[in-house]
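Participant: Just to be clear, the model below is a prediction. Sequence and coordinates:
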Amino acid sequence: MTSARAPGSPWPIAEAATYLSISARHLHRLLDANKVRSVRLGRRRLIPDAEVQRLARDGC
C-alpha cells in the first residue's frame, strides 16, 4: 500500500524505517528504549515528523 504523506504528518513505523535506512525492528528497539518519541493513534504507533527528521539529521 502506498500513501502520500502530508508534510509534517506522523510516520508509520515501516515508512520511517525505510526512510531512515534502518530495519523496522531496530526502530522498535529505539522506541522501546525511549530513544525515539511516538504517538498512539488507536492501536497504531506513529513517529512524529520532527522525530524522524531528527533521526535523519543526528543518526540512529
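Facilitator: Perfect, I can see it now.

Participant: contacts and neighbour counts: CA atoms only from here.
Facilitator: Will do.

Participant: so where does residue 19 fall, helix or strand?
Facilitator: helix 13-20 (DSSP states H and E).

Participant: Tell me where this structure has strands.
Facilitator: Applying DSSP state E to the chain gives strands spanning 11-12, 39-41, 44-47.

Participant: quick one, which of these is packed in tightest?
Facilitator: Comparing these by mean neighbour count (mean count of other CA atoms under 10 Å), strand 11-12 comes out on top with a mean of 18.

Participant: here's the one I want to compare it with:
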Amino acid sequence: MLNFFPWEYYRELAAHCYDALYDFNRSASGIPDRTDESEESEEEAELRLLSGRATVNN
C-alpha cells in the first residue's frame, strides 16, 4: 500500500513539520541560538556538543 502512496505531494508539508519540531526542541532544551559560530574555536564547539549529550552525567 505504501508503494503507491503519493508522498511527493506531502514533501513540503513534511519539511515544515520537521522545521517546526526542530525549533520547538531547540527552544525547549534551553540551548541559546548561535547566530555567529565563527567566534567559537573547534575545541569549544567540541566541548559544547559533547556536554549537551543525554548520556553525559553532569
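Facilitator: Nice, thanks for sending it over. The structure presented is a predicted model; accordingly, all values stated were derived computationally and were not measured.

Participant: tm score of chain vs chain?
Facilitator: Superposed pair, TM-score by TM-score structural alignment, normalised by the length of the second structure: 0.25. Supporting alignment: 31 aligned residues with a CA RMSD of 3.7 Å.

Participant: tell me which residues in the helix holding residue 19 of the first structure are buried?
Facilitator: 13, 14, 15, 16, 17, 20 (16 or more other CA atoms under 10 Å).

Participant: Closest one of those to residue 52 of the first structure?
Facilitator: Nearest to residue 52 of the first structure, judged by CA to CA, of the buried residues of helix 13-20 of the first structure is residue 16 at 6.6 Å.

Participant: quick one: buried residues of the top helix by length along the second structure?
Facilitator: For the second structure, the helix that runs over the most residues, judged by DSSP state H, is helix 11-29. Buried positions in helix 11-29 of the second structure, judged by neighbour count with 16+ other CA under 10 Å: none.

Participant: helices or strands up against it?
Facilitator: Helices and strands touching helix 11-29 of the second structure, by 3 or more CA pairs under 8 Å, 6 or more residues apart in numbering; DSSP states H and E: there are none.

Participant: after that helix, next one along is what?
Facilitator: helix 42-51.

Participant: related to what we said a few turns ago, out of the buried residues of helix 13-20 of the first structure, which is nearest to residue 27 of the first structure?
Facilitator: residue 17 (6.4 Å).

Participant: And that closest one, how far from residue 28 of the first structure?
Facilitator: 9 Å (CA to CA, to the nearest Å).

Participant: Now distance to residue 56 of the first structure too, for the strands of the first structure, in TSV please.
Facilitator: Formatted as TSV, the strands of the first structure follow (distance: least, CA to CA, whole Å):
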stretch	distance to residue 56 of the first structure
strand 11-12	13
strand 39-41	19
strand 44-47	13
